[in-house]
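> predicted model, plus sequence, below.
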Amino acid sequence: MNRAMIDYRYDEQSLRIIEVDNTEDMEFNIQIVDEGAYLEGIKQVKAFFDDNRVYTDVLFYAYNNNEYRVIVREDYYVDFILAMFKHRLLKSVEWKNA
């Protein structure tokens, strides 16, 4: 899966998302600025991946100030993006034209 083929948008006033490509996986640094709108959503995304049978698909590390480091295995990148969209952390997700 070519991660560059997916584009997503989010509320930049309420969230900060930075992606770092680590060759075999993708690392997300997420800070939730607006707790009321997004804190429950990130918890639901975490619970979804914590409860499935694959332990190494998405790993969450929580820090102070509602900051999260999330390591996503390459083959679960789309699943993670769609879970964030499902729980309303993202405003839109679309495939880019190749």
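Cool, the structure landed. Because the structure is a prediction, the values reported are computed rather than measured.
> CA atoms for contacts and neighbours, from now on please.
Will do.
> burial measure for L15, as a count.
19 (other C-alpha atoms under 10 Å).
> correct me, but it touches Q31?
Yes - using C-alpha atoms under 8 Å, L15 is in contact with Q31, at 5.8 Å.
> alongside the first one, take a look at this:
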Amino acid sequence: MKNLTYEVNKSQIYLKEQDDAGDCAFMIQAKTNDALNRLRQMKIFFESDKVSTDILFYPQKDKVYQVIVRKEVYTAFIVHLFQLQLLKTVQWNGIA
């Protein structure tokens, strides 16, 4: 999203974001077992949501998750990464 920027905690994860037909697709690779456990916690948290198709997690090999995030819940997803200390900063841009 253009109005929200973040800084990845590079000691914990590698993260790549791209647009995917109106949604956002993330490739997230855990660099530590602790980060992998945090990603698993996040997966469980969002899968327990009332609308289980808002965020879809697809485990890959080598501690990688492909995550599809609907634009309506993008901010909640980013904030949750921040809460789990997988992001260092989150900032709104152009908001007065």
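Nice, I can see it. Remember, predicted model here, so these are calculated numbers, not experimental data.
> which residue is the nearest non-sequential neighbour of the equivalent of I30 of the first structure over in the second structure?
Aligned counterpart of I30 of the first structure in the second structure: I28 (TM-score structural alignment). Excluding the flanking residues, the one nearest I28 of the second structure by C-alpha to C-alpha, 6 or more residues apart in numbering is L15, at 4.6 Å.
> and that neighbour, how far is that from S52 of the second structure?
L15 of the second structure sits 22 Å away from S52 of the second structure, going by C-alpha to C-alpha, to the nearest Å.
> tell me where the first structure has strands.
With DSSP state E as the criterion, the first structure has strands at 6-9, 15-21, 25-32, 58-63, 67-73, 92-95.
> let me have those in JSON lines, extended by distance to M84 of the first structure.
Shown next, in JSON lines, are these (distance: least, C-alpha to C-alpha, whole Å):
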{"stretch": "strand 6-9", "distance to M84 of the first structure": "10"}
{"stretch": "strand 15-21", "distance to M84 of the first structure": "11"}
{"stretch": "strand 25-32", "distance to M84 of the first structure": "11"}
{"stretch": "strand 58-63", "distance to M84 of the first structure": "12"}
{"stretch": "strand 67-73", "distance to M84 of the first structure": "12"}
{"stretch": "strand 92-95", "distance to M84 of the first structure": "10"}
